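K.L.:
sharing a sequence plus its predicted fold:
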Amino acid sequence: MRWIAGLGNPGTAYQGTRHNVGFMVIDELAKRWGINVTQSKCKALIGEGNVQGTKVFLIKPMTYMNLSGESVRSFLDYYKGEIADGVIVYDDLDTEIGKLRLRYQGSAGGHNGIKSLIQHLGTQTFDRVRMGISRPQPGKNIADYVLSPFPKSEQQQLAEMISAACDALEFRLKAPFEETMAKFNR
């Protein structure tokens, strides 16, 4: 069994915002793999399917970003899942727009969703795909920035980044994460 959790905020007000790039990746994987992410369970919307002979769960926590760990922990407890079988996908201010950074451990780096995951999983060691959203201009409020939509000028980079993330996550179904990092970190 493999699972992929994309972090974001529920509701139409947050659709298309920088903080919801994790949800965007889950939506694209669901489309690619023909999985409906509509089952409400474990404080999340969950979809289950079979991809390349592997049972896969796609997870969109509905707890809002700052409590994402509650949902992922609930999923792992309910399905008897292992942290090592999953990947977390989320936005990263410290990575340039359009770039991916795959890591298997690290601190929250100021990201409240990751802080919640570390708290509820009891470890900083879990596979993650950090989606670059760049930092705002100096003096601009970070909360306003991450909750704003991507401008037209970044739409092409966003689409390419989401596609690359999906390619990496598909590769990860059959390969170790270290090999996935070597192939997809740019």
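P.N.:
Structure received.
K.L.:
CA atoms for contacts and neighbours, from now on please.
P.N.:
Fine.
K.L.:
please, which helix or strand holds the residue nearest to the spatial centre of the chain?
P.N.:
Nearest residue to the geometric centre of the chain (CA atoms, centre = their mean): Val89, 1.8 Å. Using DSSP states H and E, Val89 falls within strand 86-92.
K.L.:
and Val129, by the same measure?
P.N.:
When secondary structure is defined by DSSP H and E, Val129 falls within strand 125-132.
K.L.:
cool, and Gln137?
P.N.:
Assigned by DSSP H and E, Gln137 belongs to no helix or strand.
K.L.:
okay, now it: neighbour count?
P.N.:
Gln137: 9 surrounding residues under other CA atoms under 10 Å.
K.L.:
likewise the one 4 residues further on?
P.N.:
When counting by other CA under 10 Å, one arrives at 10 neighbours for Asn141.
K.L.:
likewise the one 5 residues further on?
P.N.:
Neighbours of Val146 under the rule other CA under 10 Å: 21.
K.L.:
contacting residues around it?
P.N.:
When the contact criterion is CA atoms under 8 Å, 6 or more residues apart in numbering, the partners of Val146 are 17-19.
K.L.:
structure B:
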Amino acid sequence: MHIICGLGNPGEEYEHTRHNAGFDSVDALAEELRVNYWKNECGALTAKTTYKGEDLLLVKPQGFMNTSGGPLKKVCQAYSATADDVIVIHDELDIDPGTIRVKHGGGLAGHNGLKSIADKLQTKDWTRIRVGIGRPPGRMSVVDWVLGRPKKDGWDDFVQGTHLASEAALFYLESGLEKTQQRFN
């Protein structure tokens, strides 16, 4: 069982904000795989599917970003999964909009969702697909930027990034980390 977990905040007010790049990526993946049934379990929305014979569980934790680790840990326990089975898709300030980066392990870059996951899984060693959202312009606060919705050209970049992330998740399952990094980084 592979778990693909998109990070975001629940609720209409957060839909399609930069901070919900993980949710939007998992939604794009669900659309690609024709998943339309979501179940509420372990504090997350989950959807089971398969891809090329592999069992997949799509996950969107329903607590706020900084508590994402609790639901993900419960899902891992319920499905006897480990951090090695997990791919986390999240927003990243230090990557240009419309692009992604894939890595395994590493730092948390001040991302509260990643901090929560590292705390609850007791490791930083899981695969991450980082969706670029860029830095806020001028003196805009980071909080206002990440909780804002992209406008016009920024929207196209945002959608491109989330679709690349969903594509990279499937490619990773087929080809592994190194080839995925070569193709997407």
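P.N.:
Nice, I can see it. Quick caveat: nothing in here was measured; it's all calculated off a predicted structure.
K.L.:
so the residue nearest to the centre of the first structure is in contact with Val129, correct?
P.N.:
Yes - using CA atoms under 8 Å, Val89 of the first structure is in contact with Val129, at 4.7 Å.
K.L.:
would you map the helices across the second structure?
P.N.:
Along the second structure, counting by DSSP state H, helices occupy 21-32, 69-78, 112-121, 142-146, 152-184.
K.L.:
next, the buried residues of the third one.
P.N.:
By that I understand helix 112-121 of the second structure. Neighbour-count burial for helix 112-121 of the second structure, with 16 or more other CA atoms under 10 Å as criterion, is recorded at 112-118, 120-121.
K.L.:
repeat that for the second one.
P.N.:
Within helix 69-78 of the second structure, the residues that count as buried by 16+ other CA under 10 Å are 69-76.
K.L.:
so how far is Ser153 of the first structure from the closest residue to Phe23 of the first structure other than its chain neighbours?
P.N.:
Distances taken as CA to CA, 6 or more residues apart in numbering place Gly6 nearest to Phe23 of the first structure, at 5.0 Å, with adjacent residues excluded. Applying CA to CA, to the nearest Å, the value for Gly6 of the first structure to Ser153 of the first structure is 24 Å.
K.L.:
follow-up on the earlier one: how big's the offset between the strand holding Val89 of the first structure and the second structure?
P.N.:
Comparison of strand 86-92 of the first structure with the second structure after fitting gives an average deviation of 0.5 Å (mean CA distance after the TM-score superposition for the first structure).
K.L.:
tilt between that strand and helix 177-184?
P.N.:
Computed by axes from the mean of the first three to the mean of the last three CA atoms, to 10 degrees, the angle separating strand 86-92 of the first structure from helix 177-184 equals 40 degrees.
K.L.:
where in the second structure does strand 86-92 of the first structure fall?
P.N.:
Strand 86-92 of the first structure corresponds to residues 86-92 in the second structure, going by TM-score structural alignment.
K.L.:
quick one: that stretch to chain centroid distance?
P.N.:
Distance of stretch 86-92 of the second structure from its chain centroid, counting by CA atoms, centre = their mean, to the nearest Å, is 3 Å.
K.L.:
can you list contacts of it?
P.N.:
2-8, 18-22, 25-26, 126-134, 165, 169.
K.L.:
again with stretch 39-49 of the first structure
P.N.:
30, 33-38, 55-63, 70-72, 74-75, 78.
K.L.:
same thing with stretch 18-28 of the second structure?
P.N.:
Outside stretch 18-28 of the second structure, the residues that touch it by CA under 8 Å, 6+ apart are 4-9, 14, 16, 58-60, 88-91, 131, 133, 145-150, 158, 162-163, 165-166.
K.L.:
rerun that using 6 Å as the cut-off
P.N.:
With CA atoms under 6 Å, 6 or more residues apart in numbering as the test, stretch 18-28 of the second structure has contacts from 6-8, 89-91, 146-147, 162, 166.
K.L.:
one more: stretch 124-135 of the second structure?
P.N.:
Residues outside stretch 124-135 of the second structure that contact it (CA under 6 Å, 6+ apart) are 83-84, 86-97, 99-105, 118, 161.
K.L.:
give the residue farthest from the middle of the first structure.
P.N.:
What lies farthest from the middle of the first structure is Gly139; by CA atoms, centre = their mean that is 27.4 Å.
K.L.:
quick check: that residue vs Ile133 of the first structure, distance?
P.N.:
Counting by CA to CA - Gly139 of the first structure and Ile133 of the first structure are separated by 17 Å.
K.L.:
do the same with Leu169 of the first structure
P.N.:
From Leu169 of the first structure across to Ile133 of the first structure, the span is 19 Å (CA to CA).
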